[in-house]
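Any chance you can model this:
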Amino acid sequence: MYEQKTKETDASVIEFIEAVESPKKREDAYRLLDIFTETTGFDAKMWGPTIIGFGSYHYVYKTGHEGDAPLVGFSPRKAKTSLYFATGDTERDELLKQFGKHTSGKSCVYINKVDDIDIEVLRDLIVQSVTFLRKNYPES
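Just a heads-up that it's a prediction; the model follows:
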C-alpha cells in the first residue's frame, strides 16, 4: 500500500527557516511566511522535512489514491524557492503571466528571490489556489 511521503509534522517552522544557510533565502522565507499567513489566515505548518504549508485538503484520485496536502506552501531550497499552488485552473496561468521572474514545473513555481516577483500577484495566486481547492475538495 502506498504511504504518502509529505505529511504535516510537528516540526518548528521557525527552526526550519533559521537553519536555511543563505541569509537572503532566510530573509525571503520570513517575508513569504508573513505573506502566506496574512493572506490565508492559516498558521504555517511543516509538511515533510522541507515544505512550509498553509491549510490542508484531502484529495482522492480516480485511481483510489488519496491523501492530504497543504492548500498552498513554499520551500526555501538551495537553488531556488519553490512555491506550491493548485494546478488545473486557467486563472493560475493568467496570474503567472503578471507574476514576475519565475519558472514553472508541473505543480511548482520557482523563484530566485522575492524581489523578482509582484507581491500583489503572489497574494492573488494564494487566494486563487485556496479558492480553487476548496471548491474542488469541499470536504476538506
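
Only C-alpha atoms from now on, for both contacts and neighbour counts.
Fine.

which secondary structure element contains the closest residue to residue 103 other than its chain neighbours?
Of all residues not flanking residue 103 in the chain, residue 110 sits nearest, at 5.2 Å (C-alpha to C-alpha, 6 or more residues apart in numbering). Taking DSSP states H and E as the criterion, residue 110 maps to strand 108-111.

A helix includes residue 75, no?
No - going by DSSP: H, G, I helix; E, B strand; the rest coil, the assignment for residue 75 is strand, not a helix.

thinking again about what came up before, C-terminal to the strand holding residue 110, what's the next element?
Toward the C-terminus from strand 108-111 - assigned by DSSP H and E - lies helix 119-136.

Check which residues of that next one are buried.
121-130, 132-134 (16 or more other C-alpha atoms under 10 Å).

What sits closest to residue 44 if chain neighbours are left out?
residue 54 (5.2 Å).

another one to check against the first:
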Amino acid sequence: MYEPKTKETDSDVIQFIEDTVENPKKKQDAYRLLEIFEETSGFPPKMWGTSIIGFGSYHYVYESGHEGDAPLVGFSPRKAKTSLYFATGDPDREQLLAKFGKHTSGKSCVYINKLEDIDTDVLKELITESIDFLQTLYREYN
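A predicted model of the protein is given here:
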C-alpha cells in the first residue's frame, strides 16, 4: 500500500525556519509568509514532512482509490526559490496568477524569488480561493 512521504509532523515551524533558512532576506520573507498564511487561512502553521509549512488539512480521495491527507495551503522556503502550495484544478487559480507578479509555476507549486516580486493582496486571494476550492471539492470526506 502507498505511504505518503508528506505527513503532518510535530516539528517546530520556527525552529525549522531558524535552522534551515540561511539567507537573511529569505528568512525575513519566510516569517512574513508565515504571518500572511496564518492570518488569511485562520489555521496555525504545522510542519508537513521535513520542509513544508502547511495550514489546515483535508482528506482527499482520488478516482483511482488513492487517498491521504494534505495541507490546504502552504509554503516552503527553499534555497533557490520559495515554493507556494495552492490547490491544483481550481479554475480561478490561473486568473489570480495572471495578476500575482513575478513567479513561475509547476503542476502543484508556484515559485517566487522574493516577496517584493508579488502582490500580497493577490497572495491572500490565492490562499482563500484554494481553501474554499478544496473544502468544497472534498466536502464529503472532511
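
and the residue nearest to residue 103 of structure 1, how far is that from residue 85 of structure 1?
In this view, residue 110 of structure 1 and residue 85 of structure 1 are 11 Å apart by C-alpha to C-alpha, to the nearest Å.

Kindly report the same for residue 78 of structure 1.
Applying C-alpha to C-alpha to residue 78 of structure 1 and residue 85 of structure 1 gives a distance of 20 Å.

Now for the residue nearest to residue 44 of structure 1, how many residues are close by?
Residues within reach of residue 54 of structure 1, counting by other C-alpha atoms under 10 Å, total 25.

Quick one: map it onto structure 2.
By TM-score structural alignment, residue 54 of structure 1 lines up with residue 55 in structure 2.

still on that earlier bit, residue 78 and residue 85 of structure 1: which has the busier surroundings?
Neighbour count, other C-alpha under 10 Å: between residue 78 of structure 1 and residue 85, residue 85 has more, with 23 against 11.

In structure 1, what range does stretch 69-84 of structure 2 match?
So stretch 69-84 of structure 2 sits over residues 68-83 in structure 1, by TM-score structural alignment.

So which bits of that stretch are buried?
Residues of stretch 68-83 of structure 1 classed as buried: 69-77, 80-83 (neighbour count, 16+ other C-alpha under 10 Å).

List the contacts of that stretch.
6-8, 17, 20, 22, 25-26, 29, 32, 36, 47, 50-59, 84-86, 108-113, 126, 129-130, 133 (C-alpha atoms under 8 Å, 6 or more residues apart in numbering).

which non-adjacent residue is nearest the residue nearest to the spatial centre of structure 1?
Nearest residue to the geometric centre of structure 1 (C-alpha atoms, centre = their mean): residue 73, 1.8 Å. What sits nearest to residue 73 of structure 1 in space, not counting adjacent residues and going by C-alpha to C-alpha, 6+ apart, is residue 53, at 4.1 Å.
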